[in-house]
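**Q** Provided below for reference: sequence and predicted model.
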Amino acid sequence: MTDEPGWEVDPDDDWGVAVVATVGRQLKLRREAVGMRAAEFGEAVGYGEDLVYKIEGGKRIPQPGYLDRADEVLGADGLLSAMKVDVARVRYPKKVRDLAKLEAQAVEIGVYVGLSIHGLLQTPEHARALFEARQPPYSEEEVERLVSARMARKSVFERSPAPPLSFVQEEAALWRRVGGTMVRRRQLEHLLEVAQLRNVTFQVMPTDTSAHPGVDGKIEVLKFADGTAVGRSDGAYNGRPTSDPKELRILELRYGIIRAQALTPGESLAFIEQVLGET
């Protein structure tokens, strides 16, 4: 039997707590309706009794396979499996869901990043190595949850029509030995693949360049179909997101200057290939 059928529920995520509690209650009602004890049900679906109680009590987020197996065992005719849609919306941390929602709606995204490779550009192995380096350390379960959430955001690359995506990446992050040689090589190869997509503009900011408006930290600007936009910068407005037109113009000005100082897309591809060759 497996001991990890889901993830812990974030107590600060009110909506997530409500959804998981409702799903757990429905599972319990179905189990009791067929006269099956928790231990018997757990054995039938391949999970321990304690985990069954946690899911039914809304303390654990069930994975899709758990709901499918429960539906089959309890003869729910697809009603329990259908709850996978609601569970999928809360299985990732709230702040990640909010960010993913904005990225999914944006018709244009521009990002400058310095200390690390942007989340939309990371491989699963690279992301896992970064999360495993955090202090105080995450549990293995939380690491897997965060990696899955970060990878889910990459669905932005699969949209049609594909939105224009612009990235300016500091050179230093490309040299950082995250996750060992093979993880690093795969990350660089992935950057080369993404950078050659027609809707992606990828530029490297050389370390030996002069000071630029991004030295205070990351800058992000997301534009939407209705003409609105949201921007954020570590070095402006206390790092909070802003949709104020005046503040957005300042962030766009800074991002424009950064792009002008960075290597061209062609030079950037050549630079990544050089780093890859020395890895």
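**A** Cool, the structure landed.

**Q** going forward, measure contacts between C-alpha atoms and count neighbours the same way
**A** Fine.

**Q** now the residue nearest the centre of the chain. Nearest residue, chain neighbours left out?
**A** The structure's the chain has its C-alpha centroid closest to residue 150; by C-alpha atoms, centre = their mean the separation is 1.9 Å. Leaving aside its chain neighbours, residue 150 sits nearest to residue 119 (6.5 Å; criterion: C-alpha to C-alpha, 6 or more residues apart in numbering).

**Q** check residue 112 too.
**A** Nearest residue to residue 112 in three dimensions, chain neighbours excluded: residue 168, at 4.7 Å (C-alpha to C-alpha, 6+ apart).

**Q** below is structure B, check it against A:
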Amino acid sequence: MPGPKDLDPSSSPRAMLGAELRHARERAGLSQEELGQRLFVSGSFVGQLEAATRRMTPEIARLLDEVLDTDGFFLRNCKVAAKSKYPGHFAEAAEAEAAALELRQYSPMLIPGLLQTPAYARAVFRAYRPTAAEEAIDALVVARMERAHILDGPTSPLLWAVIDEAALRRVTGGKEVMAEALRHIATLVRQNGAIVQVLPFDAGAHASMEGSIKLMDFEDAPPLVYYEGVGTGRLEDDPATVRHVRRNYEFLTASALSPENSLVLLDAMAQDYAHEEHL
């Protein structure tokens, strides 16, 4: 029986690799749980590989080739599927984000990436990398703006963002950049491109004071939580962990301003920044 063909780098490698994995698993007569046991991972992780919401590592690919007798196919092609324009610690999360049906995010210190303008993103990247070449910053900005296109189409995910007032008060790139950034968010909200709530300072102590939250829900794979730090990040699919983080997010939405009042605040702050810029 002929083996699977190597993947075409110009196609959608992650999706094709997932489809080939499902085909090879079913041909071997294994369930996701049974294959997971042989790989020392959960069945849900196998499902995420098949749904292309998780990245296949070389070690997992090597084990798949051994268990499924695929003659090195997965190890050869996981390198193609792993290519990304995003930093290594964020690449898997960005790809999962693009496949999600719903995204819920709390951002304590900066405007979420999917809601950023080019000028705001440039200021953030320049702060992260003060000695980087301009071309490197340009490439990061382009990649971030391309990410935001997932909100453009009719099948775009639901994005529900809670933004801390601290992120909106921190002048990033100057007051003109902040005015544009807040007007951009307000426009997206009015166009029904996102649900945005602001968590005001006077909300006091809240359920996520120790850091950000990012929850992703999918049509055919278990939900994920993304944990991010400085130059690092990881995806987590443990059901108890996901439930805990989701509950904290729900507490945040209860403490935040309503979407309507949040929009009023965004408009007012944008006007204030624009006015101050011209004083």
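**A** That came through fine. The shown structure was predicted, so the numbers you read here are calculated from the model rather than taken from an experiment.

**Q** the residue nearest to the centre of the first structure reaches residue 121, doesn't it?
**A** No: in terms of C-alpha atoms under 8 Å, residue 150 of the first structure does not count as a neighbour of residue 121; the distance is 9.8 Å.

**Q** ends of stretch 206-218 of the first structure, what's the gap?
**A** Distance between the two ends of stretch 206-218 of the first structure: 16 Å, counting by C-alpha to C-alpha, to the nearest Å.

**Q** what's around the residue nearest to residue 150 of the first structure, how many residues?
**A** Number of residues near residue 119 of the first structure (other C-alpha atoms under 10 Å) recorded here: 16.

**Q** counterpart of it in the second structure?
**A** Counting by TM-score structural alignment, residue 119 of the first structure corresponds to residue 113 in the second structure.

**Q** aligned counterpart of residue 243 of the first structure in the second structure, please.
**A** By TM-score structural alignment, residue 243 of the first structure lines up with residue 237.

**Q** from memory its match sits against residue 226, does it?
**A** No: the criterion here is C-alpha under 8 Å, and residue 237 of the second structure misses it with residue 226 at 9.0 Å.

**Q** got a list of what the match of residue 243 of the first structure touches?
**A** Residue 237 of the second structure makes contact with 45, 222-225 under the criterion C-alpha atoms under 8 Å, 6 or more residues apart in numbering.

**Q** and what of residue 189 of the first structure?
**A** By C-alpha under 8 Å, 6+ apart, the neighbours of residue 189 of the first structure are residue 276.

**Q** which residue packs closest to the counterpart of residue 184 of the second structure in the first structure, ignoring adjacent ones?
**A** Aligned by TM-score structural alignment, residue 184 of the second structure pairs with residue 190 of the first structure. Spatial nearest neighbour of residue 190 of the first structure, excluding adjacent residues (C-alpha to C-alpha, 6+ apart): residue 123 at 7.2 Å.

**Q** also residue 191 of the first structure?
**A** residue 121 (6.7 Å).

**Q** please tell me how far the one you found sits from residue 250 of the first structure.
**A** Computed as C-alpha to C-alpha, the residue 121 of the first structure to residue 250 of the first structure distance reads 25 Å.

**Q** picking that back up, which residues do residue 150 and residue 121 of the first structure both contact?
**A** With C-alpha under 8 Å, 6+ apart, residue 150 of the first structure and residue 121 have no common neighbours.

**Q** residue 144 of the second structure pairs with which position in the first structure?
**A** By TM-score structural alignment, residue 144 of the second structure lines up with residue 150.

**Q** helices of the second structure, start to end?
**A** 13-27, 32-39, 43-50, 58-68, 73-81, 88-99, 118-128, 134-147, 165-169, 175-190, 239-255, 259-277 (DSSP state H).

**Q** how about a markdown table for those helices, with distance to residue 197 of the second structure added?
**A** As requested, the helices of the second structure are exported to a markdown table (distance: least, C-alpha to C-alpha, whole Å):
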| stretch | distance to residue 197 of the second structure |
| --- | --- |
| helix 13-27 | 33 |
| helix 32-39 | 38 |
| helix 43-50 | 30 |
| helix 58-68 | 40 |
| helix 73-81 | 36 |
| helix 88-99 | 20 |
| helix 118-128 | 19 |
| helix 134-147 | 21 |
| helix 165-169 | 10 |
| helix 175-190 | 10 |
| helix 239-255 | 7 |
| helix 259-277 | 5 |
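
**Q** who wins for proximity to residue 208 of the second structure among those?
**A** For residue 208 of the second structure, the closest of the helices of the second structure is helix 239-255, at 6.6 Å, according to C-alpha to C-alpha.
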